[in-house]
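Kindly generate the corresponding structure for this input.
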Amino acid sequence: MADGHFMMAGGNVFRMRGPREIRSQCGAICWRREADEVQVLLVTSRDTGRWVIPKGGQIDGLDDPGSAAQEAWEEAGVRGTVLETPLGHYTYRKGLRSGSDVDCDVAVFALKVQEIRDRFPEEGQRDRRWFTPAAAALRVCEPDLSALLASFSPPADTNPDSLPLRPY
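Reported below is the predicted structural model:
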């Protein structure tokens, strides 16, 4: 039917929905080495308290890796060097205050943590905790993020002269 509806067998009429909006976001797998063990940092979401990586929309004036690094600062209080090439992507559905939701596609960047602060913009709004990548993979809800965490290993060489790393 041309009016945005179609009829199924049995006479049931369903409304056709257009393509869903997909928002682009940038996130960071913040990592460190502690006693020869790689650890990644997760934070809780402000709305549901579930474990996530720092992430958010692209910030005006910053590219994707810069936006991921800024989100890591705002949400987790960490600064470091960010790999300019994404590790991968994952998608999730974000609930909005209006009651509707939107699909988000998150480009994920590795950020080697070099500084951890106790005071940061979203301090008191989130918890943060270090996990092994395997343990972090079990804590998050999004399957593609879980897979990225489970397979995470730091860049083989974190010398800023040999990799496209940028300090933040």
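
For the rest of this, base every contact and every neighbour count on C-alpha atoms.
Noted.

Name the surrounding residues that touch the lengthiest helix in the chain.
In the chain, assigned by DSSP state H, the helix with the most residues is helix 64-76. Where contact means Cα atoms under 8 Å, 6 or more residues apart in numbering, the residues beyond helix 64-76 that reach it are 26-28, 30, 43, 54-59, 78-80, 82-86, 107-109, 111, 120-123, 126, 128, 168.

again, 7 Å this time
For helix 64-76, the external contacting residues (Cα atoms under 7 Å, 6 or more residues apart in numbering) are 26-28, 43, 54-56, 58-59, 78-79, 82, 84, 109, 120-122, 128, 168.

Second chain to compare with the first, below:
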Amino acid sequence: MRDFLKHWSPQVDTAPALRQAGALPYSIVEGRMAFLLITSRRSGKWIFPKGAIEPGMTPWESAAHEALEEAGVTGEVSQSVVGSYRASAGADGSVLLDVDLYPLRVTQQLDIYKEKGQRMRHWATLSEAKRLLADPVLGRLAMRLHAQHIPS
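Below is the predicted model:
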């Protein structure tokens, strides 16, 4: 819906949006970076964990909390944003979200977690993540994090 509206009204991207925090979960194994993707409950598309910034939590703490609830992982979350993107929510996509993504180096993957059974999770290389992720901006943010951690 947002893309359709942008065609007719370029001001859509400057519309007010709710701020959310997301995690970009990753792990480095034998010098290679892998990213943990999850599916959206509504559309089934591949995304990174995200959600509202919880009262009493910093944005990066909220991002780590979302990763635990939605993907069943814990780890070391960065206080620095790797980047931001705009998304839409709601049944008709009418709610705009500005999501700040915080890198989360995964140290533990749980077998039992809050949203198990509601989502799938999948570890992917950078090239696979770029292909699977629903929003190309998410692939670019994964690429940015990869470039910061893995020498060319």
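
overall similarity of the pair, as a TM-score.
The TM-score (TM-score structural alignment, normalised by the length of the second structure) is 0.83; 137 aligned residues with a Cα RMSD of 1.8 Å.

Any of the contacts of helix 64-76 of the first structure buried? List them.
Listed as buried from those are 26-28, 43, 54-56, 58, 78-79, 82, 84, 109, 128, 168; burial here means 16 or more other Cα atoms under 10 Å.

Of those residues, which belong to helices?
Using DSSP H, no member of those sits in helices.

Which single one of those residues is nearest to Lys94 of the first structure?
Lys94 of the first structure has its nearest neighbour among these in Gly56, at 11.1 Å by Cα to Cα.

Distance of the closest one relative to Thr48 of the first structure?
Look at Gly56 of the first structure and Thr48 of the first structure: by Cα to Cα, to the nearest Å, they are 16 Å apart.

before we move on, the earlier item: of all pairs in the buried ones among the contacts of helix 64-76 of the first structure, which one spans the longest distance?
Maximum distance among these (Cα to Cα): 23.9 Å, for Glu84 and Arg128.

got the contact list for the residue positioned nearest the centre of the first structure?
In the first structure, the C-alpha closest to the average C-alpha coordinate belongs to Gly27, at a distance of 3.5 Å (Cα atoms, centre = their mean). For Gly27 of the first structure, the contact set (Cα under 7 Å, 6+ apart) comprises Ile53, Pro54, Lys55, Gly56, Ala68, Val106, Ala107, Val108, Phe109.

Just tell me what Lys45 of the second structure corresponds to in the first structure.
In the first structure, the residue matched to Lys45 of the second structure (TM-score structural alignment) is Arg50.

Quick one: average offset of the longest strand along the first structure versus the second structure, please.
Identified as the longest strand of the first structure according to DSSP state E is strand 101-116. Aligned to the second structure and superposed, strand 101-116 of the first structure gives a mean residue distance of 0.7 Å (mean Cα distance after the TM-score superposition for the first structure).

which residues of the second structure does that strand align to?
By TM-score structural alignment, strand 101-116 of the first structure lines up with residues 94-109 in the second structure.

Give the buried residues for that stretch.
The neighbour-count check on stretch 94-109 of the second structure (16+ other Cα under 10 Å) flags Leu96, Leu97, Asp98, Val99, Asp100, Leu101, Tyr102, Pro103, Leu104, Arg105, Val106 as buried.
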